[in-house]
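Colleague: need a 3D model of the sequence below.
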Amino acid sequence: MKFTLFLFTLFCSLAYSITAYANCTNQGIGLVITKPDDIYTNNGDATVSDTNTGLMWQVCPLGLSGADCATGTLQTLTWPAALAGAVADTSSGYTDWRLPNKNELISLVDYACTSPAINDSVFPATIPTPLLSLLNDGIFPAITPVPGGGGYWSSTPVIDNSGNALIWAVDFVNGFTIQASKDNNISGYVRLVRGFELLDPTLPAPPPL
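Modeller: Now for the predicted structure:
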């Protein structure tokens, strides 16, 4: 009986590991996935709700659509254009889409994963396919630490005394936060969110209205 119970427990553990691994294109050895499928609810309208934070996200980055985000072209925008695009967006019948803040973007990062550092069964096509292929093949191009490699704009300004007009972004190649100028035509990717702003990534936000 004990041996049977041991085998059952072992099977469940292996099944969980396989399921968790499926959420991640490149899972680090010994690292535990923190953003499994079951924390997300697919709403069936190209949006997904995060049950941990209460936020609703567009499944696809701006410019892409379809079940696997395979239709269209992944767009890069300057920060002012990203803000304007969020205001004008009426996807899935909602008119309150906005650019996520830094903490909200960080809440999507799974540091057990790389290239992309996100659950890519829930959020496919987060980083451009050519870059993904190069990284998977072990060829590491020189990625400038500004939006463009896998950098997604946030709405959060960098607070410092330098006088530079800098904005926080999150690079979903590795999950790192980066700083980029909003005034010199640097382009980044965009994934829109709706719901009350999440000020602390460890705390849930109220659900979207």
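
Colleague: for the rest of this, base every contact and every neighbour count on C-alpha atoms.
Modeller: Will do.

Colleague: which positions within stretch 182-191 qualify as buried?
Modeller: Buried residues in stretch 182-191, counted by 16 or more other CA atoms under 10 Å: K182, S187, G188, Y189, V190, R191.

Colleague: could you dump those to TSV with distance to A84 and secondary structure?
Modeller: Listed next are the buried residues of stretch 182-191 as TSV, based on distance: CA to CA, whole Å; DSSP: H, G, I helix; E, B strand; the rest coil:
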residue	distance to A84	secondary structure
K182	13	coil
S187	14	coil
G188	14	strand
Y189	14	strand
V190	11	coil
R191	13	coil
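
Colleague: the residues you listed: which two are farthest apart?
Modeller: Greatest spatial distance among the buried residues of stretch 182-191 (CA to CA): K182 and R191, at 17.1 Å.

Colleague: on that earlier part again, of the buried residues of stretch 182-191, closest to W57?
Modeller: Nearest to W57, judged by CA to CA, of these is R191 at 7.4 Å.

Colleague: tell me the secondary structure of the most centrally placed residue in the chain, please.
Modeller: What sits nearest the mean C-alpha location of the chain, by CA atoms, centre = their mean, is L108, with 4.8 Å. Put simply, L108 is coil when judged by DSSP: H, G, I helix; E, B strand; the rest coil.

Colleague: another sequence for comparison is provided below:
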Amino acid sequence: MAWIVLKEMQDHNGPTSTGEKIMKKLYAVAAMAVMLCLAGFVMPGVTFAQQCLDNGDGTVTDYNSRLMWQKNISAGNWTRANHTADITIGGHSDWRLPSKGELFNLYNSVCKSMMVVKNEGYWSSDSYNDSAAWVVDFSNGSMRYEVVFNNHFIRFVRNAHSNTKSNTKVIRKF
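Modeller: Okay, here's the model as predicted:
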């Protein structure tokens, strides 16, 4: 429709008329508006959806980090914290101890409000040396290293896109 009006303006006023310039600008603005609206439909749901999801199975998914967190916590030394082979939570068995960066991001995330949180230190998977590892303090977000024999809180994490459920078959339809 805009091109028809533009063509008629060209026929009457010449190819570089003010009317043509206005119509080109209007057309460009309309095209941009349509593109922005369409972009909203194809952007990931994280942009417009809730960032955190309580899965109802003892886990919380953070869509921004693409991580699934254990809601509850336990405590122990660093050796115990790294022993995840027999951990099954929410039907998933691929749990691990988070890195100090992942814990720091959780400290700053709104998702932690859906979990049991103690304002104390949590073990990370990052070692400092042979006898010390990094701890993230949830009272202020600071990081420090401590002797691996000390007890701190433990919260397990897994990649949210993993599809490892114990005793579950994954069926894909094509």
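
Colleague: wait, the residue nearest to the centre of the first structure sits on D120?
Modeller: No. Contact criterion CA atoms under 8 Å: L108 of the first structure and D120 do not qualify, at 10.5 Å.

Colleague: quick one: distance of the top helix by length along the first structure to the chain centre.
Modeller: Longest helix in the first structure by number of residues (criterion: DSSP state H): helix 2-22. Mean C-alpha position of helix 2-22 of the first structure versus that of the full chain (CA atoms, centre = their mean, to the nearest Å) differs by 29 Å.

Colleague: give me the buried positions along it.
Modeller: By 16+ other CA under 10 Å, the buried positions in helix 2-22 of the first structure come out as A20, Y21, A22.

Colleague: gap between the second one and N136 of the first structure?
Modeller: Right, Y21 of the first structure. According to CA to CA, to the nearest Å, Y21 of the first structure stands 16 Å off from N136 of the first structure.

Colleague: looking at the second structure, which helix is longest?
Modeller: helix 18-42.

Colleague: which one's the longest strand in the second structure?
Modeller: strand 121-129 (DSSP state E).

Colleague: list of residues touching it?
Modeller: Contacts with strand 121-129 of the second structure, where a contact means CA atoms under 8 Å, 6 or more residues apart in numbering, come from 78, 81-82, 97-100, 103, 133-139, 145, 152-155.

Colleague: apart from its neighbours in sequence, what residue is nearest V135 of the second structure?
Modeller: W123 (4.7 Å; CA to CA, 6 or more residues apart in numbering).

Colleague: please read the previous query as pertaining to G90 of the second structure.
Modeller: In space, not counting the residues next to it along the chain, G90 of the second structure is nearest to D57; the distance is 4.7 Å by CA to CA, 6+ apart.

Colleague: just give me the match in the first structure for the one you found.
Modeller: Using TM-score structural alignment, the equivalent of D57 of the second structure in the first structure is D45.

Colleague: secondary structure element for its match?
Modeller: Assigned by DSSP states H and E, D45 of the first structure belongs to neither a helix nor a strand.

Colleague: would you agree it is in contact with S92?
Modeller: Yes. The criterion here is CA under 8 Å, and D45 of the first structure meets it with S92 at 6.0 Å.

Colleague: burial measure for K25 of the second structure, as a count.
Modeller: K25 of the second structure has 12 neighbours, counted by other CA atoms under 10 Å.

Colleague: distance check, it against L97 of the second structure.
Modeller: As judged by CA to CA, K25 of the second structure and L97 of the second structure stand 55 Å apart.

Colleague: again, but for N82 of the second structure
Modeller: Counting by CA to CA - N82 of the second structure and L97 of the second structure are separated by 6 Å.
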